[in-house]
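Visitor: Sequence plus the predicted model coming up.
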Amino acid sequence: MENSKYSTARIAGREHIPLYPNNFIALRIVQLVVAVIVIGLAAYGVSGWAFDGDIFIMVVGLMTMIVTIYYIVAETASPAIYNYWAVLSLDIFLVIMWLASFALLASEVAAIYSYTSSTYYDYYTGSYYTSGGLGGATAWAACLAAASGLGGLEFALFIGSLATHGVMLHRHRKAGLHCTPGAAPTYPTGGSEFKQQPTQTTVPVQQQYAAPQQQAYAVPAPTYPQQPYQTA
């Protein structure tokens, strides 16, 4: 059976938390670290030129930092605030946000790198001049490219955490456990309700009938009168 390998034994107060793999908390820490790095790179990009892709990925990084801190605190220090439905919803939300943000930023960074040079006409001298498109902004564009690449990595990390959480959540509920601390597990019956009828033990009542006591009485034998003997 699927539940045979899933233990329902829990520490008091952690009955509502699924049993994750041992390195799952490390995945949450990596998600937090990558989000902080993306925020730093995006903030540097905004300082040079603020555009939608850069701002978007920075906001997603801030949301990820808040959410992953909640994950880590709830799973380690304060299990009472943990709710596996909230974790599932937030993981799905961040998967969508990281996909949209890193894809948008990557397309805009590609457009920046394609702008290698520009030619303009000087009306005062009557000459054409060509200048480098990136020029001194090469480091700035490289930071944006790094933020986009780390955004793709964060998207892959949340795909992994969502898949792991989904599997363990299914096993957790399959074992009859709930999302409330201290709730006793309930065991499903596979769709058929088994109702055990109460066993009624009928104890026969032994009725004792007292047989009437018969007393013996001495009855004298009947006496018959003797007839005289007559001779002819």
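Guide: On my side now, so go ahead.

Visitor: only C-alpha atoms for contact and neighbour calcs from this point on.
Guide: Will do.

Visitor: which residues in this structure form helices?
Guide: For the chain, the helices defined by DSSP state H cover 24-48, 52-76, 84-114, 138-174.

Visitor: Tell me the buried residues in the third one?
Guide: Which is helix 84-114. 84, 87-88, 90-91, 94-95, 97-106, 108-109, 112 (16 or more other CA atoms under 10 Å).

Visitor: picking up where we left off before, for the helices of the chain, give me JSON lines that also has distance to residue 122.
Guide: Converted to JSON lines, the helices of the chain look like this (distance: least, CA to CA, whole Å):
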{"stretch": "helix 24-48", "distance to residue 122": "26"}
{"stretch": "helix 52-76", "distance to residue 122": "32"}
{"stretch": "helix 84-114", "distance to residue 122": "24"}
{"stretch": "helix 138-174", "distance to residue 122": "25"}
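
Visitor: Nearest to residue 121 among these would be which one?
Guide: Closest of the helices of the chain to residue 121 is helix 84-114, at 21.2 Å (criterion: CA to CA).

Visitor: Put this next to the previous one:
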Amino acid sequence: MAISDMRRQYSNGTLTDEDLTSHPVDLFERWLQDAIDAQIPDPTAMTVATVDENGQPSQRIVLLKQVSHDGFVFFTNLGSRKARELADNPRVSCHFPWFFMERQVRVCGIAQRLSLKENAEYFFSRPKDSQLAAYASRQSQPLSAKAALMTQFSQLKQKFANKALPVPDFWGGFRIVPHQIEFWQGGEDRLHDRFEYNRNDDGDWDTQRLMP
């Protein structure tokens, strides 16, 4: 079968005006909990898109670690491509692909660095091996061979076997402060339900239904 002929109906649900909340994060949290309860793989996975100095977009999948009315939080190596691009251009978009539930959420906002206190609180909540991996990997830098990374990891594991690691100064979090959030629910015959929230000048949220 040609991929152009692959199609199916989307019939798992609908999204109506009555389902909307005054703040989009409240609806997002409801959908996130639905994804967790459905036990879909990696329900907190989100694609984060950044843009470099030449206008070239770049995307990668990270894990959402916190969400509130203040925004969406993820952590990374501050020397990584995404962190370097966010330092030059903090405008960011992220996407939650809950395909198993025929749902998607798109977020546009501004990425802000977390405080040292917030970074430390999350870093020390991670398993020890995850902390060591943050030290071992200079994310996005060239690597001659996987063995070199594993050797670095093993050496760090021995060095810090009986003591705590300090929070690395090259690692931290970003909070995406949203100004636009779109919710997409698949519909039969491609008549999908789409609602877009936009933050207005008063800090409240306006909503509109979009054509599918």
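Guide: Great, that's in hand. Small disclaimer: the values here were computed from a predicted structure and weren't measured.

Visitor: Can you pull the TM-score for these?
Guide: The TM-score (TM-score structural alignment, normalised by the length of structure 2) is 0.22; 70 aligned residues with a CA RMSD of 4.8 Å.

Visitor: quick revisit: which stretch among the helices of structure 1 comes nearest residue 130 of structure 1?
Guide: Comparing those by CA to CA, helix 84-114 comes nearest, at 15.4 Å.

Visitor: Please name every helix or strand in contact with the closest one.
Guide: Other helices and strands packing on helix 84-114 of structure 1, by 3 or more CA pairs under 8 Å, 6 or more residues apart in numbering; DSSP states H and E, are helix 52-76, helix 138-174.

Visitor: all helices in structure 2, in order from the N-terminus.
Guide: Under DSSP H, structure 2 gives helices at 24-37, 81-88, 116-123, 128-136, 146-159.

Visitor: how about the nearest residue to residue 99 of structure 1, chain neighbours excluded?
Guide: residue 155 (6.0 Å; CA to CA, 6 or more residues apart in numbering).

Visitor: tell me the contacts of that neighbour?
Guide: 94, 95, 98, 99 (CA atoms under 8 Å, 6 or more residues apart in numbering).

Visitor: Closest one of these to residue 32 of structure 1?
Guide: For these, the nearest to residue 32 of structure 1 is residue 94 (12.5 Å; CA to CA).

Visitor: Am I right that that closest one is in contact with residue 65?
Guide: No - using CA atoms under 8 Å, residue 94 of structure 1 is not in contact with residue 65; the gap is 10.9 Å.

Visitor: follow-up on the earlier one: wait, which of the helices of structure 2 is closest to residue 73 of structure 2?
Guide: Here helix 116-123 is closest among the helices of structure 2 (CA to CA), at 10.5 Å.

Visitor: What residues sit buried inside the closest one?
Guide: Across helix 116-123 of structure 2, burial judged by 16+ other CA under 10 Å covers 119, 120, 123.

Visitor: Closest to residue 195 of structure 2 out of those?
Guide: Of those, the one sitting nearest to residue 195 of structure 2 (CA to CA) turns out to be residue 119, at 33.5 Å.

Visitor: Excluding residues flanking it in the chain, which one is nearest the closest one?
Guide: Closest to residue 119 of structure 2 by CA to CA, 6+ apart is residue 172, at 5.4 Å.

Visitor: One more: residue 147 of structure 1?
Guide: Closest residue in space to residue 147 of structure 1, ignoring its immediate chain neighbours: residue 38 at 5.2 Å, by CA to CA, 6+ apart.

Visitor: give the contact list for the one you found.
Guide: Applying CA under 8 Å, 6+ apart, the residues near residue 38 of structure 1 are 57, 58, 61, 147, 150, 151.

Visitor: In the residues you listed, find the pair that's most separated.
Guide: Within these, 58 and 150 form the most distant pair, 11.7 Å apart (CA to CA).

Visitor: Which one of the two is surrounded by more residues?
Guide: residue 58 (26 against 19; other CA atoms under 10 Å).

Visitor: Does that one touch residue 43 like I think?
Guide: Yes - Residue 58 of structure 1 is within contact range of residue 43, at 7.0 Å (criterion: CA under 8 Å).

Visitor: Check structure 2 for its longest strand and report it.
Guide: strand 171-185 (DSSP state E).
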